[in-house]
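Peer 1: coordinates for the following, if possible.
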Amino acid sequence: MRRRARLASTWRPHLRGERHLRGLVARHAGGGRLVNAAWDEVWERRTLDAEKPLLAALLAADGLDTGFGDVREDAWREATARWVDELGLSEGDSVFEVGCGAGAFLYALREHGIRVSGIDRSSTLIGYARDVMPEATFAVADAADFDLGEQADIVVAFGVFMYFPELDYATGVLERMVAKARRAVAVIDVPDKAHEAEALARRIATVGGEDAYRERYAGLDHLYYDRAWFANAMSRAGIRGPLIADQWLKHYENGRSRFNAWGELSTT
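Peer 2: Take a look at the predicted model:
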């Protein structure tokens, strides 16, 4: 695995009092965890546009076709190729994605000869992933309760930690990802606490003001993370010398306030 922008060893956890839930919440029947019910409804309504090229359709189904995203296929493939490099992936290696949605990231990894699998809370999106990648294994499951039976070389979560209700929940998911992985873990597209105010201002401006924002996004809040807290949470979970870098996906408006975090397991 390549070592870019290594974190200073003096960083320490910095909790910001984010122990309260944001937005509408509900109990997940399986694990008794708190999850955001409003976001569940959004993802279950997603459709797969048969008129678009397949990767473009998957990106749209995964919510990357909005004014905050509008990610291009070439930029997506370029970012994926960099992840293949950063994570030291080779043809035949396996990647398991937590919160895979319709599978846009896994589909791009699959083009590199990577064996893919994943879970998501949305049965609708998992159905699309199964249709597009019938040889892969997908399951409807919560990020805190997915099966640990079969490990994967790399375990990733792309754009899903923002939907978690609180930091304790995120910590539990990190620990579970480490247990599932053989070599490394990557958490991609994490909302940066240092840029929360500007991210909110950008979203409000994009939809046409505060009233329009409240109407459109009532109960659909994101959880933001302090980079130092995230690095230490990864270290405590068993990831050696985690790396933190700005989101490098091009033509992605939200990327201005997001970061990526990844590292090898301490036992490798």
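Peer 1: going by C-alpha atoms from here, please, whenever you check contacts or count neighbours.
Peer 2: Noted.
Peer 1: may I see the buried residues of stretch 48-65?
Peer 2: For stretch 48-65, a neighbour-count test (16 or more other CA atoms under 10 Å) marks 48, 54-65 as buried.
Peer 1: report the buried residues of stretch 206-217.
Peer 2: Of the residues in stretch 206-217, V207, Y213, Y217 count as buried by neighbour count, 16+ other CA under 10 Å.
Peer 1: name all residues that make contact with the second one.
Peer 2: In other words, Y213. Contacts for Y213 (CA atoms under 8 Å, 6 or more residues apart in numbering) come out as R203, I204, V207.
Peer 1: the second one: neighbouring residues, count only.
Peer 2: Other residues near I204 come to 17 when the count uses other CA atoms under 10 Å.
Peer 1: thinking again about what came up before, save the buried residues of stretch 206-217 as JSON lines, and put in distance to D74 and secondary structure too.
Peer 2: What follows is the buried residues of stretch 206-217, written out as JSON lines (distance: CA to CA, whole Å; DSSP: H, G, I helix; E, B strand; the rest coil):
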{"residue": "V207", "distance to D74": "26", "secondary structure": "helix"}
{"residue": "Y213", "distance to D74": "30", "secondary structure": "helix"}
{"residue": "Y217", "distance to D74": "29", "secondary structure": "helix"}
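Peer 1: and which of those residues is nearest to A141?
Peer 2: Nearest to A141 among those, counting by CA to CA, is Y217 at 24.6 Å.
Peer 1: hang on, isn't F259 packed against A231?
Peer 2: No - taking contacts as CA atoms under 8 Å, F259 lies outside contact range of A231: 11.3 Å.
Peer 1: let's have the contacts of Y213 in JSON lines, adding distance to A37.
Peer 2: Formatted as JSON lines, the contacts of Y213 follow (distance: CA to CA, whole Å):
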{"residue": "R203", "distance to A37": "21"}
{"residue": "I204", "distance to A37": "22"}
{"residue": "V207", "distance to A37": "22"}
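Peer 1: please give me the structure for this one as well, since I'd like to look at both together:
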Amino acid sequence: MEYSGTWREIWTQKGEMEGGIDDLYIYDGWEKSKADIKTTAYKIRKELDIKPDDRVLEIGCGAGALAQYLECEYIGIDFSRSLLKKHIEFFGNSVLYGEANDIPFKDKWFDKTFCWGVFLYFESLEYAEQVLREIVRVTRSGILIGELPLESHDKKHLLYTKEMFDGWILEDAWTKKYKGKRFIAKKREENL
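Peer 2: Presented below is the predicted three-dimensional model:
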């Protein structure tokens, strides 16, 4: 299926696609990267040291590709109502419709927050900066933001520089295909 329009329209179209849980690669945009969802979720869990009693927020949770592998007090947020419906249908998680630059939770409400492969779809760097401030505001002890593109095959992707993440712990992409082209930004409790 071909998707067109703005990123918001594309993610809505994906969520409206007929299919089931076996189509998570497409619903959540993993079809081009060919990365292993389960391995990525395991690395996120390990990197953030997610425990079963941790309250964890996922920004841009989509249909739940990563969430399915997390054992914690999980809450997801996304702006695609159609993908959120799929998420609830497939996994029954607590998810809410909303904007990442206006997270409706108290300061330091979450133990950990992560956002994987979402920042490239933001509309502007100003929006991304607002999202970063909100993530830091609502998070107590660990943040992980993955797949931040330095360059991209798609001219519609928003690009970043490592200098934009001054004070963050940075590392190269985990996916072999994106080594040197994307990076990961982290903050730990002592830096929040």
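Peer 1: TM-score for these two?
Peer 2: Overlay of the two chains. TM-score (TM-score structural alignment, normalised by the length of structure 2): 0.85; 185 aligned residues with a CA RMSD of 2.2 Å.
Peer 1: picking up where we left off before, shared neighbours, F259 and A231 of structure 1?
Peer 2: I244.
Peer 1: and those two? which has more neighbours close in?
Peer 2: Just comparing F259 of structure 1 and A231: by other CA under 10 Å the higher neighbour count belongs to A231, 26 against 19.
Peer 1: touching, the more buried one and I239? I think so.
Peer 2: No - between A231 of structure 1 and I239 there is no contact under CA under 8 Å: 9.1 Å.
Peer 1: any idea how far the corresponding residue of structure 2 for Y107 of structure 1 lies from Y74 of structure 2?
Peer 2: Under the alignment defined by TM-score structural alignment, Y107 of structure 1 is paired with Q68 of structure 2. Q68 of structure 2 is 10 Å from Y74 of structure 2, where distance means CA to CA, to the nearest Å.
Peer 1: all the helices of structure 2, residue numbers only.
Peer 2: 7-16, 24-27, 37-48, 81-91, 125-138 (DSSP state H).
Peer 1: closest to H157 of structure 2 out of these?
Peer 2: Closest to H157 of structure 2 of the helices of structure 2 is helix 7-16 (CA to CA; 9.2 Å).
Peer 1: what comes into contact with that closest one?
Peer 2: Looking at helix 7-16 of structure 2 with CA under 8 Å, 6+ apart, the contacting residues turn out to be 3-4, 26-27, 63, 79-86, 121.
Peer 1: buried ones among the residues you listed?
Peer 2: I26, Y27, A63, F79, S80, R81, S82, L83, L84, K85, K86, Y121.
Peer 1: would you turn those into a markdown table with distance to K187 of structure 2?
Peer 2: Below are these laid out as a markdown table (distance: CA to CA, whole Å):
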| residue | distance to K187 of structure 2 |
| --- | --- |
| I26 | 29 |
| Y27 | 28 |
| A63 | 26 |
| F79 | 24 |
| S80 | 27 |
| R81 | 29 |
| S82 | 31 |
| L83 | 28 |
| L84 | 27 |
| K85 | 31 |
| K86 | 30 |
| Y121 | 21 |
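Peer 1: tell me the one of those residues nearest K106 of structure 2?
Peer 2: Nearest to K106 of structure 2 among these, with distances taken as CA to CA, is F79, at 19.6 Å.
Peer 1: that closest one against V95, yeah?
Peer 2: No - between F79 of structure 2 and V95 there is no contact under CA under 8 Å: 10.6 Å.
Peer 1: so which residues of structure 2 form strands?
Peer 2: Ranges of strands in structure 2, per DSSP state E, are 55-59, 73-78, 94-97, 110-116, 139-149, 169-172, 182-188.
Peer 1: tell me what the second one is packed against?
Peer 2: Helices and strands in packing contact with strand 73-78 of structure 2 are listed as strand 55-59, strand 94-97; criterion 3 or more CA pairs under 8 Å, 6 or more residues apart in numbering; DSSP states H and E.
Peer 1: that one vs structure 1, mean deviation?
Peer 2: Following superposition, strand 73-78 of structure 2 is found to deviate from structure 1 by 1.2 Å on average (mean CA distance after the TM-score superposition for structure 1).
Peer 1: returning to that earlier point: how about the strands of structure 2 in CSV, adding distance to L48 of structure 2?
Peer 2: As requested, those are exported to CSV (distance: least, CA to CA, whole Å):
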stretch, distance to L48 of structure 2
strand 55-59, 10
strand 73-78, 14
strand 94-97, 20
strand 110-116, 7
strand 139-149, 6
strand 169-172, 13
strand 182-188, 8
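Peer 1: who wins for proximity to L125 of structure 2 among the ones you listed?
Peer 2: Evaluated with CA to CA, the strands of structure 2 place strand 139-149 nearest to L125 of structure 2, the distance being 12.0 Å.
Peer 1: can you find the partner of V155 of structure 1 in structure 2?
Peer 2: For V155 of structure 1, the aligned position in structure 2 is T113, judged by TM-score structural alignment.
Peer 1: let me see the contact set for its match.
Peer 2: Contact analysis of T113 of structure 2 by CA under 8 Å, 6+ apart lists V56, L57, E58, I59, I135, T139, G142, I143, L144.
Peer 1: so what corresponds to the last one in structure 1?
Peer 2: This means L144 of structure 2. Under TM-score structural alignment, L144 of structure 2 pairs with A186 in structure 1.
Peer 1: my guess is its match contacts A245, does it?
Peer 2: No - assessed by CA under 8 Å, A186 of structure 1 is found out of contact with A245, at 11.5 Å.
Peer 1: which neighbours do those two share?
Peer 2: By CA under 8 Å, 6+ apart, the residues touching both A186 of structure 1 and A245 are N260, A261.
Peer 1: between these two, who's got more neighbours?
Peer 2: Neighbour totals were compared for A186 of structure 1 and A245, and A186 leads with 26 against 16 (other CA under 10 Å).
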